[in-house]
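sequence isn't available, so here's the structure alone:
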């Protein structure tokens, strides 16, 4: 059992470091920068707490409120146990010490250490995730963020086109991805206003969409687009329309950059995923393509001791939450979970419905028992996570007959 506990109240400039003993008294305090010298100072402080051959700095857990940053990465690289505490948890503990909940960097550092000293059993060190898995985490989260950015710029462009250029929305409204399609963006760059679109000939349209990647029914599609652009619509005065066309070009440039970022990060994330030893196990599951697998691996990691089956399902938001008091008992879905894992879990479970008879039968059975759509998918997701935990623990691929004995019955 550790005899000392350390807390770090981090900031962009100086980090307050406090060490407490078994009685909760602060025995050491310093302020360091997030530099190699600062890390050396922290490690030297922990190493010098006791002059004994039985004492090691690795026996001193370090509590901090963020899992990110260079300081945390440097401590983990030195095998220093780091425990991440949620800021909301720390705020509640602050009220136990002082009703006024006063705050300062120095006292917060000691508070972090005291939380681990008194309730250390409830807080676990950061998992021992490999560098390969952490790289997948970075790329998968960046790809997810890029997708959201692309959707934002798509909405901005669509809102602008609705104000003065409805033909551009009608042209691709029945096709997948709409104005995000490469051919749509290429044609909007060629004709950013209704007047320029009306002047386009069929051959110009066909050449543009073919250069953007369309290979099937090019002439038919060009003829349809020309008819849409020729159809009469309400118009703004010419000067206003031209100004809004310039705004379209600016919005289109942002959308093009967002689309390029999504494509680049998608390729990078899937490449990093395929290079990981667990990729074959993830890929053996129905509906788990390279991108879904990368997001799952990025959030779950590859530390075999990190999760139990129950803990993994709770972490992913797939386990129900029970509120029980006196004679009342309410079972609801878990809102506090890893949002990245919860989101991709819904997509993964939905994708299995057409790829796995067992998953489809399980989903239909939950619906027949009264579950609504989202609840049935969550239950299926929880079942898939249990199968995934077993396969990763035993280094075996997914087998339909083992996961869902009885198949479609």
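Alright, I've got the coordinates. Please read these numbers as outputs of a predicted model, since none were measured by experiment.

use CA for all of it now, contacts and neighbours both
OK.

can you show me the helices along the stretch 301-409 of the chain?
Residue ranges of the helices in the stretch 301-409 of the chain, as given by DSSP state H, counting those that start in this stretch, are 309-315, 339-352, 357-368, 373-394, 400-403.

helices or strands up against the third one?
The one in question is helix 357-368. Judged by 3 or more C-alpha pairs under 8 Å, 6 or more residues apart in numbering; DSSP states H and E, the packing partners of helix 357-368 are helix 373-394.

taking helix 339-352 as reference, get the angle to the helix it packs on.
When axes from the mean of the first three to the mean of the last three C-alpha atoms, to 10 degrees is applied, the directions of helix 373-394 and helix 339-352 differ by 100 degrees.

how far off centre is helix 373-394?
For helix 373-394, the gap between its own C-alpha mean and the chain's C-alpha mean amounts to 18 Å (C-alpha atoms, centre = their mean, to the nearest Å).

for that helix, buried residues please.
Along helix 373-394, these residues count as buried under the neighbour rule (16 or more other C-alpha atoms under 10 Å): 375-392.

same deal with stretch 121-129?
When burial is assessed from 16+ other C-alpha under 10 Å, stretch 121-129 yields the following buried residues: 125, 127.

which residue packs closest to residue 234, ignoring adjacent ones?
If you skip the residues right next to it in sequence, residue 234 has residue 164 as its closest partner in space, 7.9 Å away by C-alpha to C-alpha, 6 or more residues apart in numbering.

in contact with the one you found, which residues?
Contacts here follow C-alpha atoms under 8 Å, 6 or more residues apart in numbering; on that basis residue 164 touches 234, 235, 236, 241, 244.

give me the secondary structure label for residue 18.
Each residue gets one of three states, and residue 18 gets strand by DSSP: H, G, I helix; E, B strand; the rest coil.

next one: it from residue 268, what distance?
For residue 18, the distance to residue 268 equals 40 Å [C-alpha to C-alpha, to the nearest Å].

okay, pairing it with this:
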């Protein structure tokens, strides 16, 4: 099953800008929530026109008319997605993305103050597009199915982070309201833990429990944990006692609110995961990323979505590695040379790659050995994972470029660990 895609995104886009801007003009657009400042600059760097358009359907149509009147076919902007970008791409406009951090530094080209002004930033974007063409690249968008998968994966990640935050808030609340429930089960947001907090939400109700009563309740809930009811009851007795009577009832209302939020978040994360699984199954590149060790479905979907489907964006493995932040940054001045952590990168891509790399050591002996050798050299866990991620990205890039799944039998470095060593004669 092949998902539908936007025909505009199928049109070929050159991988580099022409030496001179078409029509001798460049445009810059400073994106905002309610309106957008637009500036037109000629070949000498003079601003020849500017306007502000509203973030409405009529405003975006007016933007296209404004660009057409000024014969502008290239626009520099600070973000690579959204309705504005879709409108410009649909009209055949070449888009060049210049990050907000770059714009912040570029302001000092034109003055010492470096003040933030939307109209001035639009001019800076347009003039940078005119002067720095050799270092800039046009935006090559992914297909619609990849973009949709990326948004679903990021939405799930946001919900997971929200669930962790609410779980921490509930734990802090229970430390004072119901200490016996903290640490009783492995995960505070697990179904059995939430069911316990729903049934035994005050100290008075917990005092009613005996090992026999607790065991009967656990069997009714289908509890399959390895800890016996007697040991769980001993944990309850060893914990500090919470408040009782009227004050306890008031605190139980807060507990119920946190439990309800956690249940809703858990359910919606599960719904999103099913949606992601369906999207992944329909994607033409899914076989590449699901073949990776311990990639699963959600992890494979995140890797696919963050890397994308445009092969021209990463002509070499190093281009992908640097964007993912898996390669260090080298700074040199005179005799001073420092190799440091790469801060400027795609944070979402780095998180997806390092999450995969960290888990791959559990089943892949080559990955485990590479990670362990980094630890032995004195690297901490995050650094060792980035080293492993860099090696994995080279493999993933070749599979991705060739449209072939990962085959352990063709991974020569892995075969060293899988082939039995022959004893010396």
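Perfect, thanks for sending it. None of the values given here were measured: they were computed from a predicted structure.

care to give me the TM-score?
Superposed pair, TM-score by TM-score structural alignment, normalised by the length of structure 1: 0.88. Supporting alignment: 395 aligned residues with a C-alpha RMSD of 2.4 Å.

would you turn the contacts of residue 164 of structure 1 into CSV with secondary structure and neighbour count?
Shown next, in CSV, are those (DSSP: H, G, I helix; E, B strand; the rest coil; neighbours: other C-alpha atoms under 10 Å):
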residue, secondary structure, neighbour count
234, coil, 8
235, coil, 14
236, coil, 14
241, helix, 18
244, helix, 20
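
so which of those hold up in structure 2?
Contacts conserved in structure 2 for the contacts of residue 164 of structure 1, counting by both residues aligned by TM-score structural alignment, their matches' C-alpha atoms under 8 Å: 235, 236, 241, 244.

contacting residues for the residue mapped onto residue 249 of structure 1 from structure 2?
Using TM-score structural alignment, the partner of residue 249 of structure 1 in structure 2 is residue 256. Contact partners of residue 256 of structure 2, counting by C-alpha under 8 Å, 6+ apart, are 197, 198, 201.

out of these, which end up buried?
Under a neighbour-count criterion of 16+ other C-alpha under 10 Å, the subset of the contacts of residue 256 of structure 2 counted as buried comprises 197, 201.

any chance of the contacts of residue 256 of structure 2 in CSV, with distance to residue 140 of structure 2 too?
Output for these, formatted as CSV (distance: C-alpha to C-alpha, whole Å):
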residue, distance to residue 140 of structure 2
197, 50
198, 51
201, 54
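
mind listing the helices for the stretch 1-150 of structure 1?
Shown for the stretch 1-150 of structure 1, the helices assigned by DSSP H, counting those that start in this stretch span residues 36-47, 70-77, 87-97, 105-119, 131-164.

got a list of contacts for the second one?
Outside helix 70-77 of structure 1, the residues within contact range by C-alpha under 8 Å, 6+ apart are 34, 35, 39, 66, 81, 82.

next, count neighbours for the equivalent of residue 328 of structure 1 over in structure 2.
Under the alignment (TM-score structural alignment), residue 328 of structure 1 pairs with residue 336 in structure 2. Other residues within reach of residue 336 of structure 2, judged by other C-alpha atoms under 10 Å, total 7.

in structure 1, what residue corresponds to residue 387 of structure 2?
Under the alignment (TM-score structural alignment), residue 387 of structure 2 pairs with residue 379 of structure 1.

just to revisit the earlier point, now do the same for the match of residue 249 of structure 1: helix, strand or coil?
helix.

how much space between it and residue 331 of structure 2?
Using C-alpha to C-alpha, one obtains 53 Å as the distance from residue 256 of structure 2 to residue 331 of structure 2.

before we move on, back to that, can you list the contacts of residue 164 of structure 1 in TSV and add distance to residue 262 of structure 1?
Putting the contacts of residue 164 of structure 1 into TSV (distance: C-alpha to C-alpha, whole Å) gives the following:
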residue	distance to residue 262 of structure 1
234	35
235	34
236	34
241	31
244	27
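
could you say which helix or strand holds residue 240 of structure 2?
For residue 240 of structure 2, there is no helix or strand it lies in under DSSP states H and E.

isn't it up against residue 179?
Yes. Using C-alpha atoms under 8 Å, residue 240 of structure 2 makes contact with residue 179 at a distance of 5.9 Å.

more neighbours: which of the two?
Taking neighbours as other C-alpha under 10 Å, residue 240 of structure 2 and residue 179 compare with residue 179 leading, 21 against 12.

what does residue 326 of structure 2 align to in structure 1?
With TM-score structural alignment as the criterion, the equivalent of residue 326 of structure 2 in structure 1 is residue 318.

so its match makes contact with residue 378?
Yes. With contact defined as C-alpha under 8 Å, residue 318 of structure 1 reaches residue 378; the gap is 5.3 Å.

need the contact list for the equivalent of residue 169 of structure 1 over in structure 2.
In structure 2, the residue paired with residue 169 of structure 1 is residue 182, using TM-score structural alignment. With C-alpha under 8 Å, 6+ apart as the criterion, the residues that contact residue 182 of structure 2 are 171, 174, 175, 188.

export these to CSV and tack on distance to residue 48 of structure 2?
CSV is the format used below for these (distance: C-alpha to C-alpha, whole Å):
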residue, distance to residue 48 of structure 2
171, 60
174, 63
175, 64
188, 61
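
for PyMOL, what selects the buried ones among these?
Selecting only the buried members of those in PyMOL, with burial defined as 16+ other C-alpha under 10 Å, works like this:
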select buried, resi 171+174+188
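
re the thing from before, of the contacts of residue 164 of structure 1, closest to residue 211 of structure 1?
For residue 211 of structure 1, the closest of these turns out to be residue 244, at 25.8 Å, with distances computed as C-alpha to C-alpha.

for residue 170 of structure 1, grab the count of nearby residues.
Taking other C-alpha under 10 Å as the criterion, the count of residues near residue 170 of structure 1 is 16.

isn't it right next to residue 227, touching?
No. The pair formed by residue 170 of structure 1 and residue 227 falls short of the contact definition of C-alpha under 8 Å, at 11.0 Å.

how about the most centrally placed residue in structure 1, nearest residue that isn't a chain neighbour?
For structure 1, the residue sitting closest to the mean C-alpha position, by C-alpha atoms, centre = their mean, is residue 340 at 3.5 Å. Excluding its sequence neighbours, the residue lying closest to residue 340 of structure 1 (C-alpha to C-alpha, 6+ apart) is residue 299, at 7.3 Å.

what about the strands in the stretch 201-350 of structure 2?
Listed in chain order, the strands of the stretch 201-350 of structure 2 (DSSP state E, counting those that start in this stretch) span 329-333, 336-340.

compute the inter-axis angle for the last one and strand 329-333.
Going back to what we said before, that points to strand 336-340 of structure 2. Using the same axes, to 10 degrees: strand 336-340 of structure 2 against strand 329-333 is 170 degrees.

before I go, just wanted to say thanks for your time.
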